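Student: Provided below are the primary sequence and the corresponding predicted coordinates.
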Amino acid sequence: MTVPKPLLMATDLDRTMIYSSAAAGAVAAETVCVEHLDGAPLSYMTSAAVDRLRWLATAAAVLPTTTRTIEQFGRIRLPGAPWQYAITSNGGNILVDGVPDPQWRRGIDAAVRAGGAGLTEIEAALRARIDDSWVLKFRGADDLFCYLVVDSAATPPKFLADWDAWCRERGWSASRQGRKIYTMPLAVCKSRAVSEVRSRLVASGRLAAAAPTLAAGDGALDAEMLAAADHAIRPRHGELEELGWTRPGLTVTTAAGIGAGEEILDWFTDALTDPAIAGVPG
């Protein structure tokens, strides 16, 4: 008999759970490489964070929730895997036992079409506004959205605000995460996918009906997910930190960099025995 999990924990990955060398900051703790690219180490967690996430995957319903493409997510060896559910492409895809759910994706594609401009129009407009003096790469992502990898110092100061304003009139938005500038349909968001997975877990008996949803993330694309959660945490770095973003009851880590990832996992762990969150006996 399946025992329902008491919490749903939706967590962003890059710069929340896992960190490149550049994003990690000063590192005093032992680290573990959890992602390689072309044979080279790319992303890390502290050893303590690895142990905590692996344990949390047995105690709660942990839901990796990332803007990465399906292929990029597949590179990560995240402790606690395999995952019954994972969210990629900023909510555009739900993976069920590692396989994209076609019904969910069809609904997302329909919502994007109904919401405004198509990806082809957006990409053409974006290409007309950029040049090689500050854009290092132009990438499409799972036929859903696109992003730029930029030279931050050389990026025109008004580009992001002006591009975002143009996009929003057409059902899209633009945001920055480190050296990446994402252009995303408003219909594609993590919170909707998290809500869908939650409903499925409750219906299958794997999650208690009264279980709260907890969320963690550092970027503007995480804001809606954090706002929709019952309890949320963000690290003391990243785009939301730069924006001063908050919401009632939001927890902000003391640490920045890779230490924040460990602190977030401590917060998730503490939530399992916090009567105010999990509703367990005190």
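Tutor: Structure received.
Student: From now on I want contacts and neighbour counts done on CA atoms only, so please keep to that.
Tutor: Fine.
Student: Tell me, how many residues neighbour A223?
Tutor: Taking other C-alpha atoms under 10 Å as the neighbour definition, A223 ends up with a count of 23.
Student: ok, the closest residue to V197 other than its chain neighbours - contacts?
Tutor: Counting by C-alpha to C-alpha, 6 or more residues apart in numbering, the nearest residue to V197 once its immediate chain neighbours are dropped is Y85, at 7.3 Å. When contacts are counted by C-alpha atoms under 8 Å, 6 or more residues apart in numbering, Y85 touches L63, P64, I94, L95, V96, D97, G98, V197.
Student: this is the comparison structure:
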Amino acid sequence: MLIATDLDRTLVYSLAAAGEPRPGEPGWVVVEHLDGRAISHMSVLGAGRYEALARRWPVIPVTTRTPAQLARIRLPGPPARHAVAANGAVLLEDGEADPAWAESVAAALTNVAPLAEAQEALARACTGDPTARRHTVPGLFCYAVVDRPAFTDERLDALRAWGASAGWGVSLQGRKLYLVPVVLAKSAAVAEVARRTGATTVLAAGDSLLDTDLLEFAHLAVRPGHGELADRGWTRPHVTALTATGIRAGEEVLAWFSARAAEVTATGAG
């Protein structure tokens, strides 16, 4: 069995996305620092649930973060043997990128519009937002940190229309606007890990449009009550849609994983 989970706004949260601790509740557990600042958190309950889960079953972080950004995360419990970064473009095993997987990804990227065209489309979408900060993951995809009130639905629709014709997907997560080739799929990398490990059951969690293929691929999946998928009312018969939001949703995702993993183990299916 494999447990494949998105990180940001699924398990770990910025202070803005987390919500406030309840009266008398301990403060959040910091799981990521950047330039000396605490930027990602879990609740004490969530951290304990994650550690218990990771000590019993294989958990695979599956993220759109680059490998360097993923390396900043310090989740409780044992380190993951496998991880998926850059939205499926990088398959990590014991912290090292798999070169054969990188070659297969490079070949797939020849089937979509070039990255330079995507950068131009993203720049057009950010016109009118002087605070927008655009970034590129070399050879793979691009994204921007935008001012949400200034970023209109019309601009988002125009970017999606370009993406639909060019083979690129669009995802707006908080203030981050991603433009990612559709051939970069989290599910493909997770399927490769399942093949290598002999896993027959995959459990998954995610909150954004970039997680859709992963949730559809999994045998059972769960999503929080916030995020792009919740906003669209997206679900499938095998996907549990939680109502909890913020850091509480992270706690419930982990409780769901533990319960489903125990059921799978008891039946011998995983």
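Tutor: Alright, I've got the coordinates. Everything numeric here is computed off the predicted structure, so don't read it as measured data.
Student: Got a TM-score for the pair?
Tutor: For these two chains in superposition, a TM-score of 0.93 is obtained (TM-score structural alignment, normalised by the length of structure 2); 266 aligned residues with a C-alpha RMSD of 1.7 Å.
Student: Just the buried residues from the contacts of Y85 of structure 1, in ChimeraX please.
Tutor: Buried subset of the contacts of Y85 of structure 1, written as a ChimeraX selection, criterion 16 or more other C-alpha atoms under 10 Å:
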select :63,64,94,95,197
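Student: could I get the contacts of Y85 of structure 1 as CSV with secondary structure?
Tutor: Shown next, in CSV, are the contacts of Y85 of structure 1 (DSSP: H, G, I helix; E, B strand; the rest coil):
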residue, secondary structure
L63, strand
P64, strand
I94, strand
L95, strand
V96, strand
D97, coil
G98, coil
V197, helix
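Student: Mind picking the two most distant members of the contacts of Y85 of structure 1?
Tutor: With C-alpha to C-alpha as the measure, no two of the contacts of Y85 of structure 1 lie farther apart than G98 and V197, at 13.9 Å.
Student: which of the contacts of Y85 of structure 1 does structure 2 keep?
Tutor: Among these, the contacts conserved in structure 2 (both residues aligned by TM-score structural alignment, their matches' C-alpha atoms under 8 Å) are L63, P64, I94, L95, V96, D97, G98, V197.
Student: how near is the aligned partner of the second one in structure 2 to Q119 of structure 2?
Tutor: For P64 of structure 1, the aligned residue in structure 2 is P61 (criterion: TM-score structural alignment). To Q119 of structure 2, P61 of structure 2 is 27 Å away according to C-alpha to C-alpha, to the nearest Å.
Student: what do you get for R22 of structure 2?
Tutor: When C-alpha to C-alpha is applied, the distance between R22 of structure 2 and Q119 of structure 2 equals 42 Å.
Student: between the two, who's got more neighbours?
Tutor: Q119 (19 against 8).
Student: That one reaches G139, doesn't it?
Tutor: No - Q119 of structure 2 lies out of contact with G139 (C-alpha atoms under 8 Å); the separation is 11.3 Å.
Student: just to revisit the earlier point, distance to L221 of structure 1 for the contacts of Y85 of structure 1 - can I get that in JSON lines?
Tutor: Putting the contacts of Y85 of structure 1 into JSON lines (distance: C-alpha to C-alpha, whole Å) gives the following:
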{"residue": "L63", "distance to L221 of structure 1": "16"}
{"residue": "P64", "distance to L221 of structure 1": "14"}
{"residue": "I94", "distance to L221 of structure 1": "17"}
{"residue": "L95", "distance to L221 of structure 1": "19"}
{"residue": "V96", "distance to L221 of structure 1": "22"}
{"residue": "D97", "distance to L221 of structure 1": "24"}
{"residue": "G98", "distance to L221 of structure 1": "23"}
{"residue": "V197", "distance to L221 of structure 1": "18"}
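Student: from the contacts of Y85 of structure 1, which single one is nearest L207 of structure 1?
Tutor: Among the contacts of Y85 of structure 1, V197 lies closest to L207 of structure 1 (C-alpha to C-alpha), at 10.2 Å.
Student: Which residue of structure 1 sits opposite A249 of structure 2 in the alignment?
Tutor: Counting by TM-score structural alignment, A249 of structure 2 corresponds to A260 in structure 1.
Student: To clarify, my last question referred to L229 of structure 2.
Tutor: With TM-score structural alignment as the criterion, L229 of structure 2 matches L240.
Student: Could you say which helix or strand holds that match?
Tutor: helix 239-243 (DSSP states H and E).
Student: Could you check how many residues crowd around L148 of structure 1?
Tutor: Using other C-alpha under 10 Å, the number of residues around L148 of structure 1 comes to 20.
Student: doesn't it fall inside a strand?
Tutor: Yes - assessed with three-state DSSP, L148 of structure 1 lies in a strand.
Student: Can you list the residue ranges for helices in the stretch 151-282 of structure 1?
Tutor: Taking DSSP state H, counting those that start in this stretch to define them, one finds helices in the stretch 151-282 of structure 1 at 159-168, 190-203, 223-228, 239-243, 258-271, 275-278.
Student: Give me the aligned partner of R15 of structure 1 over in structure 2.
Tutor: Correspondence of R15 of structure 1 to structure 2, assessed by TM-score structural alignment: R9.
Student: A86 of structure 1 now?
Tutor: Across the two structures, A86 of structure 1 finds its equivalent in A83 of structure 2, going by TM-score structural alignment.
Student: how far away is its match from L184 of structure 2?
Tutor: Relative to L184 of structure 2, A83 of structure 2 is positioned 15 Å away (criterion: C-alpha to C-alpha).
Student: Compare the two and say which is more crowded by neighbours.
Tutor: When A83 of structure 2 and L184 are compared for neighbours, A83 comes out ahead with 27 against 24, by other C-alpha under 10 Å.
Student: okay but the more buried one is in contact with E96, surely?
Tutor: No - at 9.6 Å, A83 of structure 2 and E96 do not qualify as touching, with contact defined as C-alpha under 8 Å.
Student: aligned partner of E216 of structure 2 in structure 1?
Tutor: With TM-score structural alignment as the criterion, E216 of structure 2 pairs with A227.
Student: Let me know whether its match touches R247 as I believe.
Tutor: Yes - contact criterion C-alpha under 8 Å: A227 of structure 1 and R247 qualify, at 6.7 Å.
Student: okay, the two: which has more neighbours?
Tutor: When A227 of structure 1 and R247 are compared on other C-alpha under 10 Å, the one with more neighbours turns out to be A227, at 17 against 12.
Student: now the closest residue to W172 of structure 1 other than its chain neighbours: how far from S152 of structure 1?
Tutor: Beyond its immediate neighbours in the sequence, the residue positioned closest to W172 of structure 1 (C-alpha to C-alpha, 6+ apart) is P185, lying 4.1 Å away. From P185 of structure 1 over to S152 of structure 1 the distance is 23 Å, taken as C-alpha to C-alpha.
Student: just how off-centre is stretch 19-26 of structure 1 within its chain?
Tutor: The chain centroid and the centroid of stretch 19-26 of structure 1 are separated by 17 Å under C-alpha atoms, centre = their mean, to the nearest Å.
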